[in-house]
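# Generate coordinates for the sequence data below:
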Amino acid sequence: MSKFDFCPWLFWDHATEEDRRAQESHLTALRARIDLDAAEKVFVSPLAAVYADSLRMGDHCYIAAHAYVTDDIVMGSDCTVNPYAVVRGNVVLGDAVRIGAHTSLLGFNHGTEPDRPVFRQPITSKGIRIGDDVWIGSNVVVLDGVTIGDHAIVGAGAVVTKDVAAWAMVAGNPARPIRDRRTTAAPSTPRDVEGSLGDFAGRARSQAEAVLARCWTGDRYLDRPGAQPTVRAWCDAVEIADLLLGGPPPTPAREEVVAFLRDRQDPATGLVPELGATGTPELEGVTAYHVLCVGYALDLLGTGFRHPVHAIAELGSQELIALLDGLDWARGAWTAGSLVDTIGTGLYRNLAFGVSGEVETLYGWLLTRCRQTHGMWGEPDSDSGWLMVVNGFYRLTRGTFAQFGLPLPYPERAVDTVLTQSRDPRYFGPGTGNACNVLDVIHPLWLLGRQTRYRRAEGEAWARENLVRAVNAWQDGAGFGFTLSGDAGLQGTEMWLAIIWLLADYLGVSGALGYRPRGIHRPEPAVTFPGR
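I've put the predicted structure just below:
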């Protein structure tokens, strides 16, 4: 026994000629016993139990004392198997793979049929594949069939049962993503976070009037200079002013804003069509969204709609069920969820006119159609993954469960699904993401977090990263873009201000902002059922 058995990384720089001859003699004995193909600079401890059918070792690889290695193993260059590690089955390591002490890579499995004891079951092997530059900590177990992508890190004690994406940092039992290795770490203490939030909020507040003036033409609000006029731009201006200035926009007078928004409502349907639209407004698209944004903007201005939302009040029980059943939940869960948001909000608005509507019918349908397996409505597709389902979940729950203060069914399964979406590199990470995608993750996490602390640490890690990205993306005198690197406008500014509050509140530091959403993203239920 020598120090190199337990510290083999020292061998190439510190071994004596006698040590080198002893190692060469050991390798020669191994070659006589197993199919060993080793590069010139490798080290295999004589104390390691190496009984592989075939073993391939690239340059600067080592196998330390008391490691247990069997079957068919391939190691690229600069791979290390540390003391007491187990590598068995069909296992392929890329270059620069670090396997911690007492870790097991088990590239095989037993059958589990009930007709015979386990020890008589056939052995199966899908194999394990580890990419380049992967660090697997101590006491990890990686099960058969798993692929770990390049540059990933597996935390100590993890049990890896499913594939790990490239650049992912995972931990736990079963292993779950913590963050992307490429993302910038968030401030390390709550005080740091609160300080950055206070600085951001002060900066935004001091520039709020300039942000609004930039989008005021003299007779209307635009989302950004040069954009087409929209109803939503007026609503966004009202929300921004309430958040940062604590009142209505400085220009025009409050009465003019109220008159503009209330006059837009169609008396027959109760809907608010887009500027310039002709014909009878339909319960779809931006017209449907106006039930939300115009209603909440009028709330902030101390008033409300002139008329009930008749298009929703006139829906009977069977009509509502047929409408919901007819939505394309398989391929259009976001569109379907957004319509449910509008229906829920319309039902809430109509209460002010003494019209109760089919609230119980809506909730009965939602509760019986929610998928127990993932806690959502709809199914993922091969093109966008969970994007449409999670985004639809946000819209649906905002206008129903959140707005009416009701608990969500299957909250833990929903958390699993939201966190799966949160680590999809197509939508999150450096150079990606927009306000909708971030909002549609943090609002569900925030809402579900009121029912359960399940996987809270992972959610908070994601929230910290996105909070730092968001507050650093403010554009002086202009606000936020819908995408953080895009052109700033009222929609992006309104959404990111609310997103930042939700991220901060999920982390317990929203008080540092000095504002709280009171409109479309208000945290409190707008109404509660009797007994709640």
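# C-alpha only now, for contacts and for neighbours.
Fine.
# Quick one: residues in contact with stretch 218-229.
Applying Cα atoms under 8 Å, 6 or more residues apart in numbering, the set of residues contacting stretch 218-229 from outside is 214-216, 230, 233-234, 237, 275, 488-491.
# one more to line up against the first:
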Amino acid sequence: MASDSSVEDAYFDYCPWDFTRRASAAQRAAQTARQKRLADAGASVGPRCYVSSAAGVFTDVLRLGADSYIAGHAYVTGEVRTGSDCTVNPYATVRGRVTLGNGVRIGAHASLLGFNHGFAPDRPVHRQPLTSEGIVLGDDVWIGSNVVVLDGVTIGDHCVVGAGAVVTKDLAPWTIAAGNPARPLRDRRGRGGARAGTRAGTPEGDPSGAVAAFADRAREQAADVLARCWSEDTGRYSDRPGVPATVRAHCDAVEIAALLLDAPPGRMSAAEHAGRLRALQDPASGLVPELSPGGGPGELPPPAHDGWIEDGGAEYHVLSVGYALELLGSRFAHPVRVVQQLTSRQLLSRLAALPWRERAWSAGAWVDCWATGAYRNRELGAEAGEPGALEALFGWLGTRVDPWTGMWGAAASPAAGRLQLVNGYYRLTRGSFAQFGVQVPYPERVVDTVLAHAADPRWFAEGRQNACNVLDVAHPLWLAGRRTGHRADEVREWAARQLAGALGRWRDGAGFGFGPAGEGGSGPGRDPGLQGTEMWLAIVWLLADLVGVADELGYRPRGVHRPEPAGPPGSAVPVFSRPW
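Below is the predicted model:
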């Protein structure tokens, strides 16, 4: 290996790619010492790497793959992980939670900002909490000079981002993008103009036109879908004509109207809808029981020894009613007291006693209810639970997750497959990790487990899908995909197939059916109704986003199935774009 001892140290700050070829023995020794100091502080630096002594590297986590470098005057903080052959050029900034694939180039003066400040009006910005969804770049990505990539963005494999662009949304693989905000210009493989948010090369072709046409059709028919489930006699919503009115049906109507009409269901004002839902809450427990035959709140069963009330419907209403009220600009009238009064010791005892092996879905659903109740209590300015209970929940989950599957519990038997395991994972992570904006652990293993389940024809062959099973795959793949590009092509292929099938299930004037009844007859079945419509609208968005065409829908789930974390505790601001 040739060396040129005449090259000054500062030369490598600006031309680090020459270090391996031109550094002197003394310069190599100094670099070895520099990397040792980083390793002593917990960093991992691969072979043939270079980290300039003029760079500001103050990371909590640093994983630098082989043949990578950080040039002079770069500023690197937070949790930064790179594959091999990655470059952070002079004066670039990489901060927060940032993951790079292999062969990534970060141009001079570019900024990858994998964190964000809150900016609620109740306090100065510098006193706001920080949030971090993270930035993920795939393999073979070129980020031009002066580009800014904002938190929460994923840039797919083989992308090129032109100098000065500001990237605020995900970019599909092979996209060439530029501008502020960055917009796709074309496919790098020469496939012609790219529409914003599209992904080339999906097995079903370009689905953007079909997605846009579906969204227009659904919006045109939304009022009819809601009207067919309203009873003038009872003044209540039913899931579908001919069945009793339910609390969930009312909440589903609110969510459908939010997505497709950007307004409350037309039978009442927003305040009247909210007042009717708030009046159903039991002040003593904070739960919302199912409607009685007369239309008022029904009775709840007596509490268990620790005060918890075992009622699956009322537990789900913590989710459905809480989010419907949020969409209406309101909130619960009372704290969810069964959550508030559970001590940390009682919480841990309940978690340990949940049926993780036999009925992982039930276990995950309980976590979803408790965590959502904790969130709603914080929204009211009340204690989420006993002080330390929320931390106890995440501590327990963090120490019980299976590193081989990324999940909690296990499949009950090979014959039973992974249905309960994966569906329970969705419910658990929806209410805890996703709702509170906490990273899910072992995302690559989650993708492996979920894709293995998604290949099971008992649940996913054409004609056998129901909303619960498809949602419980799509959301974990979407959530894990925020942190990893692991098996991304397989994820997109599965999502594209499911998306094509889902779009064809819409029934004019009636919406979506939930789908075939599962084993034991669970779920409302194939007939179109509010539950199926609300769930499939969210599923279509998740699938479209996995494929890269979600922008064509013109809506984004904002209730129970919202993709991002819930809003800041203490807020109760309507999320509709215009006042009523």
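# hmm, which two among the contacts of stretch 218-229 of structure 1 are most spread apart?
In those, the most distant members under the criterion Cα to Cα are 275 and 488, with 21.9 Å between them.
# Give me the more crowded residue out of these two.
Set residue 275 of structure 1 next to residue 488 and count neighbours by other Cα atoms under 10 Å: residue 488 wins out with 24 against 12.
# What is the equivalent residue in structure 2 for the more buried one?
Alignment note: residue 488 of structure 1 maps to residue 528 in structure 2; criterion TM-score structural alignment.
# Tell me how far its match lies from residue 468 of structure 2.
For residue 528 of structure 2, the distance to residue 468 of structure 2 equals 15 Å [Cα to Cα, to the nearest Å].
# again with residue 531 of structure 2
10 Å.
# tell me, what's touching the two both at once?
Counting by Cα under 8 Å, 6+ apart, the residues touching both residue 531 of structure 2 and residue 468 are residue 514.
# Of these two, which one has the most company?
Each of residue 531 of structure 2 and residue 468 had its neighbours counted (other Cα under 10 Å), and the higher figure belongs to residue 531 (26 against 18).
# Quick one: residues contacting that one.
239, 248-249, 252, 513-514.
# residues in structure 1 aligned with stretch 438-447 of structure 2?
The alignment of stretch 438-447 of structure 2 onto structure 1 (TM-score structural alignment) spans residues 406-415.
# Residues contacting that stretch, please?
Counting by Cα under 8 Å, 6+ apart, the neighbours of stretch 406-415 of structure 1 from elsewhere in the structure are 367, 370, 372-376, 400-401, 444-445, 448, 451-452, 454-455, 528, 532.
# Return the residue of structure 2 aligned against residue 459 of structure 1.
Residue 459 of structure 1 maps onto residue 491 of structure 2 when the alignment is built from TM-score structural alignment.
# I'd say that match and residue 546 touch.
Yes. The pair residue 491 of structure 2 and residue 546 passes the contact test of Cα atoms under 8 Å, sitting 7.3 Å apart.
# Give me the more crowded residue out of the two.
Between residue 491 of structure 2 and residue 546, residue 546 has the larger neighbour count (other Cα under 10 Å), namely 26 against 22.
# And that one, how far from residue 446 of structure 2?
Relative to residue 446 of structure 2, residue 546 of structure 2 is positioned 16 Å away (criterion: Cα to Cα).
# Mind listing what's buried along stretch 376-396 of structure 1?
Judged by neighbour count using 16 or more other Cα atoms under 10 Å, the buried positions of stretch 376-396 of structure 1 are 376-380, 386-396.
# Now, those residues that are in helices?
In helices, defined here by DSSP state H, the members of the buried residues of stretch 376-396 of structure 1 are 387-396.
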